[in-house]
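structure for the following, please:
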Amino acid sequence: MNGTREPVRRVAIVGTGVIGASWAAHFLARGLEVVATDPSPGAEDRVRADVVAHWPTLTRAGLAEGASPDRLAFTSDPETAVADADFVQESGPEREDVKRALFAVLDAAARPDTVIASSSSGLAATAIARDCAVRPERVLIGHPFNPPHLIPLVEVVPGERTGEHAVSRAMAFYAAVGKRPILVRRELPGHIANRLQAALWREAYSLVDRGVATVRDIDTAIAYGPGLRWALLGPFANQHLSGGPGGIAHVLEHLGPPTEAWWRDLGDPSLTPDLAAKLVAGVDDMLDGMTVDELASRRDALLHALLVLKAEAGLP
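So this is what the prediction gives:
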């Protein structure tokens, strides 16, 4: 793989579930050709329907020149899908054995200069690439945040054998299609964003389990409290603002000790059947009959509006 490369024009989507279909819609909206593959019965009809469902939101966000759902092709054969692709985005089942076998096939079929990225939310590229015998140095994680056609974050995580050329190419490609890629410098289960979420879920589950708050209380506390600020600035920038003229240095000096005391008091719940039942019942009560599709539609409309405002404001 040399340093001179043609721009990405054709992307292969391997796996067309919720994440894969969302990726397909995003790449199509950026004016790219997409060839999707999935062995599941009815996969082609589902991915085409999903792209059509996402298209109004993407149209409001602004389409690139040449963007069209008609540029989506489908094949049930993964080798055919990746053979002429400039970039591969895999979104198959979150199982290491499945991904290892699949990536061995993709590695053998894709062009030598094609980066193969996995959307895996927690697996390591090192493990996924273990059976790749051709070019394991072009395998990495390109983990999006759901839904990928709206949320800009992509976590790029190289494995032990991933080359710098693949990392730089992936970072550049994701940025070129409107994403905000970050480089994860060390492989950890869950990468970065999911680990941060898991820390919050851990305490949220504990508070419900201990009877401190209901599911509705927890969601209200986040959605109408810190979540509003987190949608605009990250945790460190928000802490910096909390410190007034002294910034984050003042916060760390004066609120550091009580924060450490809170850390020591955080819960350590087990996801027992009883706790799971409480969480499911709490969500059902909170949504009061609202369907998943209704909730997702309202969320996506607000996400689009928020992203427009953030871009206009020039926030980091």
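
CA only for contacts and neighbour counts going forward, please
OK.

which ones are touching the nearest residue to residue 215 once chain neighbours are set aside?
Spatial nearest neighbour of residue 215, chain neighbours left out: residue 282 (5.1 Å); criterion: CA to CA, 6 or more residues apart in numbering. Going by CA atoms under 8 Å, 6 or more residues apart in numbering, residue 282 touches 214, 215, 216.

rerun that using 10 Å as the cut-off
Applying CA atoms under 10 Å, 6 or more residues apart in numbering, one finds that residue 282 lies in contact with 208, 214, 215, 216, 217, 276, 288.

that one and residue 257, how far apart?
Distance check for residue 282 against residue 257: by CA to CA, to the nearest Å, it reads 34 Å.

and for residue 73?
From residue 73 to residue 257 the distance is 57 Å (CA to CA).

those two: who's more crowded?
residue 73 (15 against 11; other CA atoms under 10 Å).

please identify the helix or strand for the more buried one.
strand 72-75 (DSSP states H and E).

got the buried residues for that strand?
Residues 72, 74, 75 are the ones in strand 72-75 that count as buried (16 or more other CA atoms under 10 Å).

next: stretch 212-220.
213, 214, 215, 216, 217, 218, 219.

out of those, which is nearest to residue 178?
Closest approach between those and residue 178, by CA to CA: residue 219, at 29.6 Å.

which one is residue 142 nearest to, not counting chain neighbours?
residue 156 (4.7 Å).

same for the strand or helix carrying residue 207, what does it pack against?
In this structure, residue 207 sits in helix 193-209 according to DSSP H and E. Packed against helix 193-209 by the contact rule (3 or more CA pairs under 10 Å, 6 or more residues apart in numbering; DSSP states H and E) you find strand 153-158, helix 215-223, helix 273-287.

and of these, who's closest to residue 18?
When the helices and strands packed on helix 193-209 are compared (using CA to CA), the closest one is strand 153-158, at 16.1 Å.

before we go on, could you also do this sequence so I can check it against the first one:
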Amino acid sequence: MSQRLAVIGTGVIGNGWIARALSRGWDVVAFDPDPEAPVRTRAFVAGAWGSLEKLGLAEGASPERLTFVDSLEAAVAGADLIQENVPERLPLKQEILAAIDAAAEDQVVIGSSTSGFKPSDLQLNCTRAPGRVVVAHPFNPVYLLPLVELVGGEATEPVQVERARALYQALAMRPLVVRREIEGHIADRLMEALWREALHLVNDGVATTEEIDAAVVYGCGLRWSLMGTFLTFHLAGGEQGMRHMLEQFGPALKLPWTRLEAPELTDELIDRVVEGCEHQAAGRPVAELDRRRDDFLVALLDLVQKYWPEAEGLEGRI
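The predicted structure is shown next:
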């Protein structure tokens, strides 16, 4: 018997969940108050399907297994998993999650795609079974990138987190259970730190957007895609590993190389960033850049799958 995903909100992230679930042979029921949502979503899925075919479709996978309904209550009825993707405004998310919680059966996991809010805040107005409301934060494009950060709130029991983990694994995701709730979770906090420094470098005239992106693509990004941050630095210590690296380079952490505060987004800085990105895009529309990104990610995912985590014996830990 196929599983069913209910998707509430069909922007870029919601549509990404839809495409992924369809590719895994799930039925998807979606609700979005925008009357143009069905057309937009079906076009999105059609655009993503070629990349999903390259990765490999599950038996029974089909875009035809998507249904739009005209109410939130109809969407969540009979769902095995519910994914909320409304705009990142806490009062709105609390309102929608409370409505989902009231309508859905008690045991059904409700995941929020929030990139920053803590699950305890999201659970605040839920009265039926608040513990099953968890953060399930994916990464764009959701239909290709496998990481999903799972975070339980104050009302969440371990069994509910484990139930969520199993469901997202069934969607071919790599669930990362965050040990305690914190704004921004893990990955976004790391990306925001790099983003702040990048903005300072542009603002101070040190580098252009293209030069900064090249530094990531041809330098640290290549290593990070295989080893992440800590194992990369472990190798920097030579045969003695991380301990030697910290002894050698640890004192440099106290040097004022980086800035914790983001620069003020002045009109001048905004213009520099926008003009830099438009130069990099070289007149190519976003849809073309999306396809280029997806083709690259499909090839890269094959390579990552070859070398990590299986070769490191980490399968099943995330």
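
before we move on, the earlier item: what does the residue nearest to residue 215 of structure 1 correspond to in structure 2?
When structure 2 is aligned by TM-score structural alignment, residue 282 of structure 1 is paired with residue 276.

got it, and residue 110 of structure 1?
Match for residue 110 of structure 1 (TM-score structural alignment): residue 104.

tell me how far the residue nearest to that match when sequence neighbours are not counted lies from residue 99 of structure 2.
With sequence-adjacent residues excluded and distances taken as CA to CA, 6+ apart, residue 104 of structure 2 is closest to residue 76, at 5.9 Å. Separation of residue 76 of structure 2 from residue 99 of structure 2 (CA to CA): 10 Å.

out of these two, which sits in the busier spot?
Neighbour count, other CA under 10 Å: between residue 76 of structure 2 and residue 99, residue 76 has more, with 28 against 17.

so that one is in contact with residue 97, correct?
No: at 11.5 Å, residue 76 of structure 2 does not count as touching residue 97 under the criterion of CA atoms under 10 Å.

what is in contact with these two at once?
Joint contacts of residue 76 of structure 2 and residue 97 (CA under 10 Å, 6+ apart) are 8, 83, 103, 110.

following the one helix or strand the second one maps to, which helix or strand comes up?
Looking back up the chat, that one is residue 83 of structure 2. For residue 83 of structure 2, the host element (DSSP H and E) is strand 81-84. Using DSSP H and E, the helix or strand that directly follows strand 81-84 of structure 2 along the chain is helix 90-103.

mind checking what residue 15 of structure 1 lines up with in structure 2?
Checking TM-score structural alignment: residue 15 of structure 1 goes with residue 9.

quick check: the gap between that match and residue 308 of structure 2.
Counting by CA to CA, the gap from residue 9 of structure 2 to residue 308 of structure 2 is 33 Å.

between those two, which is the more surrounded one?
Set residue 9 of structure 2 next to residue 308 and count neighbours by other CA under 10 Å: residue 9 wins out with 21 against 16.

tell me the spacing between that one and residue 29 of structure 2.
For residue 9 of structure 2, the distance to residue 29 of structure 2 (CA to CA) stands at 11 Å.

so what's the residue count around the residue nearest to residue 142 of structure 1?
Look at residue 156 of structure 1: counted by other CA under 10 Å, it has 26 neighbours.

counterpart of it over in structure 2?
In structure 2, the residue matched to residue 156 of structure 1 (TM-score structural alignment) is residue 150.

just residue 89 of structure 1 next, same as before
In structure 2, residue 89 of structure 1 lands on residue 83 (TM-score structural alignment).

I'd say that match and residue 96 touch.
No: between residue 83 of structure 2 and residue 96 there is no contact under CA under 10 Å: 11.2 Å.

quick check: neighbours shared by the two?
Both residue 83 of structure 2 and residue 96 are contacted by residue 8, under the criterion CA under 10 Å, 6+ apart.

for structure 2, longest helix please?
Longest helix in structure 2, counting residues (DSSP state H): helix 286-307.

what does that one correspond to over in structure 1?
Counting by TM-score structural alignment, helix 286-307 of structure 2 lines up with residues 292-313 of structure 1.

got a list of contacts for the matching stretch?
Residues outside stretch 292-313 of structure 1 that contact it (CA under 10 Å, 6+ apart) are 53-54, 57-58, 60-61, 147, 149-152, 231-233, 287, 291, 315-316.

quick one on the thing from earlier: let's have the shared contacts of residue 76 and residue 97 of structure 2 in TSV, adding distance to residue 40 of structure 2.
Putting those into TSV (distance: CA to CA, whole Å) gives the following:
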residue	distance to residue 40 of structure 2
8	15
83	18
103	26
110	24
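
buried among those? Need that as a selection in ChimeraX.
Burial among these is assessed by 16+ other CA under 10 Å; the matching ChimeraX selection reads:
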select :8,83,103,110
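
which of the shared contacts of residue 76 and residue 97 of structure 2 sit farthest apart?
83 and 103 (13.7 Å).

find residues that contact each of these two.
In contact with both residue 83 of structure 2 and residue 103: 76, 97, using CA under 10 Å, 6+ apart.

the aligned partner of residue 254 of structure 2 in structure 1: neighbour count?
Residue pairing (TM-score structural alignment): residue 254 of structure 2 is matched to residue 260 of structure 1. If you count neighbours by other CA under 10 Å, residue 260 of structure 1 ends up with 10.
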